[in-house]
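1. All I have is the shape, not the residue letters:
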């Protein structure tokens, strides 16, 4: 098995610092069932290439602890493509040989790991159970220019057609750590077979490697399913983690989990919706504005509950409203239900008479997407002008971020967040706002409460106390 990574960065030999390997040395690493070797076919200041070669001993692999065996013909454990084609075995070698590089650390040159540099990746034989199309669907959304050439079953007999293998070339500008983690995850995903037993540890591996990009990938459902070997409980756990950290609506990930009586942990996004809905009932609200409703996740729950007689979804994005309308099936919704729901385009930072006169306004995971300098405008529009009986505001608890091992220190949970507050910062803002506009406020933690850092989501419940 062979994988090469090349760069033409300003001093291309800096690739050695990034990979923690010296370009003048060939190094060998013992693996379960084989030997991984790192060599440098070229190493000049203009262009540098590192090659990772994995030589597999099929007999040693069969005898190794944890081998999954085979459901094929009797000799399939000895006669197969494992010694020749990139698979989970090459991914494991990649993770072992370049472990430090994948974390984005370089003590000798700390400025290098954060730089996006021109990169080329070549994998001469990569199994793709989905063909060339699937290769493009997985790598192109990550910014790679993809050239995947099908490998014929037999070049001498073209009528046999193509095999399931491709010759893959990738070109793009990316951080080396990102390129390595993407290859680490996507090679076994394309193969859709792992050579070792898949346990709960695989969820942690997936979160560490894909934490920065997987939640936004359009094929995240397929990636999660295949990486975790289609194990329903493990997939459910990974879906929950993705929804928790990346603000991904878990309903958008439902296709990743097959129906099964065994249930994984409840995603934080679901717990958040449930907490908001329960609090609205406790406040006695029957008319509700979901301000910043996005694609309608909370609206779905509110409309399904007859206790809410009028529901208004307001969102600044016209596209999000179109998606919400489709997801709520407004064209097929009974008139009695449809009469209770309205969608409008509006902003949380501008006065809008259509938002006035409601029992409650919900700002669920909204304020952190607004520049802090614009929050006074939101306060005036919601608490001053719309002035509902209750306002519910949820936002991430920044203190809890340390519990996400795959979230780099100092990084927000979502790329569009303008800020994330500690519990003290959120309380200070909420209490100041409540005093200024004649409300009292209480605080509720949403999600599993950690004794040291609190709950992952914090919610402020404002109740109007003056006219």
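-> Thanks, I have the structure now. Everything numeric here is computed off the predicted structure, so don't read it as measured data.

2. CA only for contacts and neighbour counts going forward, please
-> OK.

3. Give the buried residues for stretch 440-458.
-> Residues of stretch 440-458 classed as buried: 440, 441, 443, 445, 446, 447, 453, 454, 455, 456, 457, 458 (neighbour count, 16 or more other Cα atoms under 10 Å).

4. Check stretch 368-386 too.
-> Neighbour-count burial for stretch 368-386 flags 368-370, 375, 377-383, 385-386 (criterion: 16+ other Cα under 10 Å).

5. before we move on, what about stretch 124-139?
-> For stretch 124-139, burial by neighbour count (16+ other Cα under 10 Å) applies to 124, 125, 126, 127, 128, 129, 131, 132, 135, 136, 138, 139.

6. then this one, side by side with the first:
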């Protein structure tokens, strides 16, 4: 798989700063199933091209597989297009090689990520149901799309073209961050054959990477269904969350014509379905009082909100508040007089303000909540004087060596009477069948701790700062591995 990104922005070599990859040398990165290589075929002040070459080991992709697929479809495992077609493998490599650029960060040129650049992208090759689909996916985002067909067999022209295309995209002016995000989401949608387990973590990833542009996309239904492999338990809630707060956007996308008669797997009756393509059984999920499935994401928020409700606090902090889902639940608790949501991301705060309808909120209600931008790694006087602080799925987004700074800010300086910290339980990851050993549930996670590691960290924090500690599982417990997420409840001893 080969992807190139070119620009004529002056000086064009600024592309190297944006991608955090030096144009003067080849850089290789270990990825699942092989290696990704980043190099620059051209790097002048007038034009610069960065290339990502993904070299997958066909045998390595199969090694270690067992079960029916390994026994009954041995030849199919080796004779397929997985090592060569731009797919979720390329998305994972994009995230690993260019993750900093995808997050819009550039230390050397802090203003550069916001710059709209003329960009040209080439992907060789993509698999698509037809040449119209790349256009339907990329043209609404402002790209000029050119499709280069590939014949089934150049020596037998009467056989016609294959379903493989070289994709050319051009945009007159767009942030590199946006281009990488569009490719990250849409390449697996075209291929429709993700190489790992589809679960709530993938739905969250789609919301994170597509939240700014996917709700307005005319093919948002098609994209969501294909990205989540037609699994209704995740597709429907994800579409609802994408359109949440956008009453003028109703789900009008037609049903995916490619899924007709295919059920939840996206494969037609009689298709050969290898282990890689076979949907894993859904993980245990709680159900609401009406029998509806509640995602683990919702379970976490509801559980934290319920714990806070029982304390009847008057002032509450939501640290790393994101787009404001916990804030919304806290606003429903009338005994809370003031809520402060803080996040390092300005974009996330803007989405939170929009989804909470702060501009339309009655004056009395509006005085109950504020949103501020800030970092948990620096002392901040605004965080003092609160009864409760919540950090829901926050700590794993920091490098482990920075947790001491977070600890000093939250437990040493702010010192709320109660602190709730949740984090994924790494022991549980073995139940995600398509999550390779050592991989994390989210591409932005810096670590994921086992129950023992989380308990040791929490106990140390409690001892150092004078808190009592209670550890709680979040979600349905599975013998031997625990619950999907874990929560530490800290109670200040002099509270």
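-> In hand now; what should we look at? Remember, predicted model here, so these are calculated numbers, not experimental data.

7. So which of the buried residues of stretch 440-458 of structure 1 sit within helices?
-> Among the buried residues of stretch 440-458 of structure 1, no residue falls in helices (DSSP state H).

8. Quick check: the two most widely separated of those residues?
-> By the measure Cα to Cα, 440 and 453 form the most distant pair in the buried residues of stretch 440-458 of structure 1, at 24.6 Å.

9. quick check, residue 413 of structure 2 in a helix?
-> Yes - according to DSSP: H, G, I helix; E, B strand; the rest coil, residue 413 of structure 2 belongs to a helix.

10. Now check structure 1 for the residue matching it.
-> Under the alignment (TM-score structural alignment), residue 413 of structure 2 pairs with residue 385 in structure 1.

11. Setting aside sequence neighbours, what's the nearest residue to that match?
-> Leaving out its chain neighbours, the residue that sits closest to residue 385 of structure 1 by Cα to Cα, 6 or more residues apart in numbering is residue 351, at 6.5 Å.

12. follow-up on the earlier one: take the buried residues of stretch 124-139 of structure 1 and lay them out in CSV including distance to residue 358 of structure 1 and secondary structure.
-> Shown next, in CSV, are these (distance: Cα to Cα, whole Å; DSSP: H, G, I helix; E, B strand; the rest coil):
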residue, distance to residue 358 of structure 1, secondary structure
124, 62, strand
125, 62, strand
126, 58, strand
127, 57, strand
128, 54, coil
129, 53, coil
131, 54, helix
132, 53, helix
135, 50, helix
136, 48, helix
138, 45, helix
139, 47, helix
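
13. ok, these vs residue 266 of structure 1, which is closest?
-> The nearest one, if we look at the buried residues of stretch 124-139 of structure 1 relative to residue 266 of structure 1 and count by Cα to Cα, is residue 138, at 27.4 Å.

14. so that closest one makes contact with residue 186?
-> Yes - between residue 138 of structure 1 and residue 186 there is a contact at 7.4 Å, judged by Cα atoms under 8 Å.

15. how near is the alignment partner in structure 1 of residue 232 of structure 2 to residue 132 of structure 1?
-> Taking TM-score structural alignment, residue 232 of structure 2 has residue 235 as its aligned residue in structure 1. The spacing between residue 235 of structure 1 and residue 132 of structure 1, counted by Cα to Cα, to the nearest Å, is 25 Å.

16. cool, and residue 176 of structure 1?
-> With distances taken as Cα to Cα, residue 176 of structure 1 is found 24 Å from residue 132 of structure 1.

17. quick one on the thing from earlier: the match of residue 232 of structure 2 and residue 228 touch, don't they?
-> Yes - using Cα under 8 Å, residue 235 of structure 1 is in contact with residue 228, at 6.4 Å.

18. got any residues that touch both of the two?
-> Jointly contacting residue 235 of structure 1 and residue 228 under the rule Cα atoms under 8 Å, 6 or more residues apart in numbering are residue 203.

19. the helices in the stretch 201-350 of structure 1, which residues?
-> Using DSSP state H, counting those that start in this stretch, the helices of the stretch 201-350 of structure 1 run over 201-210, 220-227, 232-245, 268-282, 297-304, 318-327, 335-338.

20. corresponding residues in structure 2 for the shortest one?
-> Mapped onto structure 2 using TM-score structural alignment, helix 335-338 of structure 1 spans residues 363-366.

21. so how far is the matching stretch from its chain's centroid?
-> 34 Å (Cα atoms, centre = their mean, to the nearest Å).

22. Stretch 214-222 of structure 1 too?
-> Stretch 214-222 of structure 1 sits 7 Å away from the centroid of its parent chain (Cα atoms, centre = their mean).

23. for that stretch, how far is the first residue from the last?
-> Using Cα to Cα, the two ends of stretch 214-222 of structure 1 sit 11 Å apart.

24. Go through it and flag the buried ones.
-> Residues of stretch 214-222 of structure 1 classed as buried: 214, 215, 216, 219, 220, 221, 222 (neighbour count, 16+ other Cα under 10 Å).

25. closest to residue 251 of structure 1 among these?
-> Using Cα to Cα, the buried residues of stretch 214-222 of structure 1 come closest to residue 251 of structure 1 at residue 221, 11.3 Å.

26. isn't the closest one right up against residue 250?
-> No - assessed by Cα under 8 Å, residue 221 of structure 1 is found out of contact with residue 250, at 10.8 Å.

27. just to revisit the earlier point, check the spacing between the match of residue 413 of structure 2 and residue 363 of structure 1 real quick.
-> From residue 385 of structure 1 over to residue 363 of structure 1 the distance is 15 Å, taken as Cα to Cα.

28. Longest strand in structure 2, by number of residues?
-> Under DSSP state E, the strand in structure 2 containing the largest number of residues is strand 161-174.
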